[in-house]
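# The sequence and its predicted three-dimensional model are supplied below.
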Amino acid sequence: MKYTILHVDDEKEIVKLLKMYLKSEELELLEAYDGQEALEIFSKNKIDLMIVDVMMPKIDGFELIRTIRKESNIPILVISARVEASDRIFGLELGADDYLVKPFDPHEAIARVKSLLRRYHELGVSKEKFHSLLAVGDLNLNTHSCIATVSGESIELTAVEFRVLKLMMEQPGRVFTKEQIYEHGWQDSLTGYNNVRVMMSKLREKIGNERIRTIRGLGYRLEVANERT
């Protein structure tokens, strides 16, 4: 299957560079040079993954991610010159799936793109084949429609959050290490364990802080309803 990538960056040299590498992987590339143009392209095309810069005219990358996440869970890779940890954390909290800092190795960027595509379209939420409903108390997860509900109210999940919540709901009460959560959620072995803390914090906000307990020095577990205090 040939995937379509939307690359949004006002630095045309970077877009041109990645286009060369993406073509060698038989990936189709659509180009945008500001956030507004990206939204227009997104509304008219089937996009499988987005590469997003942060500092752009008209609509910046963070606002673009926030807007896209209102209607789509496609993988989003941020590539930005903003190197502060607070910027990376903010981008991930908004719903980005990965964050790469400029200057970057094009080969690493392509590896991350391929990994995100594989996780989402081949191993992730878009390929669930069988209807299945997981329930832990009043927390429910339909693994076919990828819809989570808390007390009957739907909540939006990113692809990573979906995979991690599914993992924990399949074995409530079990402690999962950061390594296990990272490898299952992001489905690669790149060292990005700091991303786990950010993602778990965001997931707690969505399903309720009391549902996920941090086990100091070990990891996290999903609390069984009658064990929550």
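Okay, I see it. Owing to the predicted nature of the structure, the values given are computational and were not obtained by experimental measurement.
# Every contact and neighbour count from this point should use C-alpha atoms.
OK.
# Go ahead and name everything in contact with stretch 202-211.
When contacts are defined by Cα atoms under 8 Å, 6 or more residues apart in numbering, stretch 202-211 is touched by residues 93, 139, 150, 155-156, 161, 212, 222-225, 228-229.
# adding another structure so you can compare the two:
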Amino acid sequence: MSHTKVLVADDDPNVCEIIRLYFAKQQIDLVVASDGRQALELVEKESPDMIILDVMMPQMDGFEACREIRKRWDTPIIMLTAKDEEFDRVLGLELGADDYVTKPFSPRELVARIRAILRRMQPREKVEEDAARLLTFDQLSIDLDKREVIAAGEKISFRPKEFDLLVHLAKSPGSVFSREQLLEQIWGFDYFGDIRTIDVHIKKIRQRLSKLPYECIHTVWGIGYKFEVDK
């Protein structure tokens, strides 16, 4: 975990000090911000490998900071919240956060989640068994090598996990995958977060493909999701 730089934005100095002491033992470089606005400035200046945002902060809260960061950067984000409420968890994911940790938390768990997310962000070296590197479905094309999606003649920007999830479904048209299966295949066994992250990512994919004249991601009630072009 050497040479990893993590930005923590939290207005509680005690929380920051606990994180600092534990991170030092793990060879993690820590950059601290006391509010959301300062966090935005430090993301620009420091280019951290990971961002940890407390939800409740002065000047700019964690949700707004997450929204602003996602306009410019794909840096992984973990939200810290004192509330164990589904609304906060889902809102954070919808704004682009990769995971969340509920206060009070164990520094060891926080580091484990950081490591898990950074592992998932590494490029996959797995050789694709199928020769097809371009998936085409009428007005939708997915280029696996360029990691590009063209929908209704327009190039659509996807975040890494959204793209991976779309490709996984599109490679098996008509096959139904449960949320658990998708989490295992895309996020891996070491994912700590909420299973609802699948629903949030599916919602994002549907929004990005909204210009298509047909649906291609279908909900199979009580089970999960499938890819099928429904003209």
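Sure thing, it's come through. Computed from a prediction, not measured in an experiment: that's the story for all the values here.
# Quick TM-score on the pair, please.
Once superposed, the chains reach a TM-score of 0.86 (TM-score structural alignment, normalised by the length of structure 1), with 223 aligned residues with a Cα RMSD of 2.5 Å.
# quick one on the thing from earlier: so which of the contacts of stretch 202-211 of structure 1 comes closest to Met55 of structure 1?
Glu93 (17.3 Å; Cα to Cα).
# Enumerate every residue touching the spatially most central residue of structure 2.
Using Cα atoms, centre = their mean, the residue of structure 2 that lies closest to the mean C-alpha position is Asp98, 3.2 Å off. The neighbourhood of Asp98 of structure 2, defined by Cα under 8 Å, 6+ apart, consists of Pro76, Ile77, Ile78, Ile117.
# Over to Ile5 of structure 1?
For Ile5 of structure 1, the contacting residues are Leu27, Glu28, Leu29, Leu30, Ile47, Asp48, Leu49, Met50, Ile51, by Cα under 8 Å, 6+ apart.
# Same list, these, but as TSV with neighbour count please.
Written out in TSV, the entries for these read as follows (neighbours: other Cα atoms under 10 Å):
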residue	neighbour count
Leu27	17
Glu28	16
Leu29	20
Leu30	18
Ile47	19
Asp48	19
Leu49	23
Met50	24
Ile51	23
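# hmm, who's touching the longest helix anywhere in structure 2?
Counting by DSSP state H, the longest helix found in structure 2 is helix 107-121. Contacts of helix 107-121 of structure 2 from elsewhere in the structure, counted by Cα under 8 Å, 6+ apart, are 1, 18-19, 22-23, 50, 76, 98, 101, 160, 187-188, 190-192.
# Most neighbours of all those residues, which one?
Top of these by neighbour number is Val101, holding 23 neighbours under the definition other Cα atoms under 10 Å.
# What are the buried residues along stretch 141-160 of structure 2?
For stretch 141-160 of structure 2, burial by neighbour count (16 or more other Cα atoms under 10 Å) applies to Ser141, Ile142, Leu144, Arg147, Glu148, Val149, Ile150, Ala151, Phe158.
# Specify the local secondary structure of the first one.
Meaning Ser141 of structure 2. strand (DSSP: H, G, I helix; E, B strand; the rest coil).
# how near is Asp29 of structure 2 to Ala82 of structure 2?
For Asp29 of structure 2, the distance to Ala82 of structure 2 (Cα to Cα, to the nearest Å) stands at 25 Å.
# do Ser106 of structure 2 as well
Ser106 of structure 2 sits 13 Å away from Ala82 of structure 2, going by Cα to Cα.
# Ok, Lys155 of structure 2 next?
Lys155 of structure 2 sits 39 Å away from Ala82 of structure 2 when distances are taken as Cα to Cα.
# Same check on Pro123 of structure 2?
Pro123 of structure 2 is 33 Å from Ala82 of structure 2, by Cα to Cα.
# what do you get for Ala170 of structure 2?
From Ala170 of structure 2 to Ala82 of structure 2 the distance is 38 Å (Cα to Cα).
# Return the residues in contact with the aligned residue in structure 2 for Asn195 of structure 1.
For Asn195 of structure 1, the aligned position in structure 2 is occupied by Thr197, per TM-score structural alignment. Residues touching Thr197 of structure 2, when contacts are defined by Cα under 8 Å, 6+ apart, comprise Val90, Leu93.
# quick one, strands of structure 2?
Assigned by DSSP state E, structure 2 shows strands spanning 4-9, 28-33, 50-54, 77-81, 99-102, 134-137, 140-143, 148-151, 154-156, 176-178, 215-220, 224-230.
# If you count neighbours, what's buried in the last one?
Applying a neighbour-count criterion of 16+ other Cα under 10 Å, one finds Gly224, Tyr225, Lys226, Phe227, Glu228, Val229 buried in strand 224-230 of structure 2.
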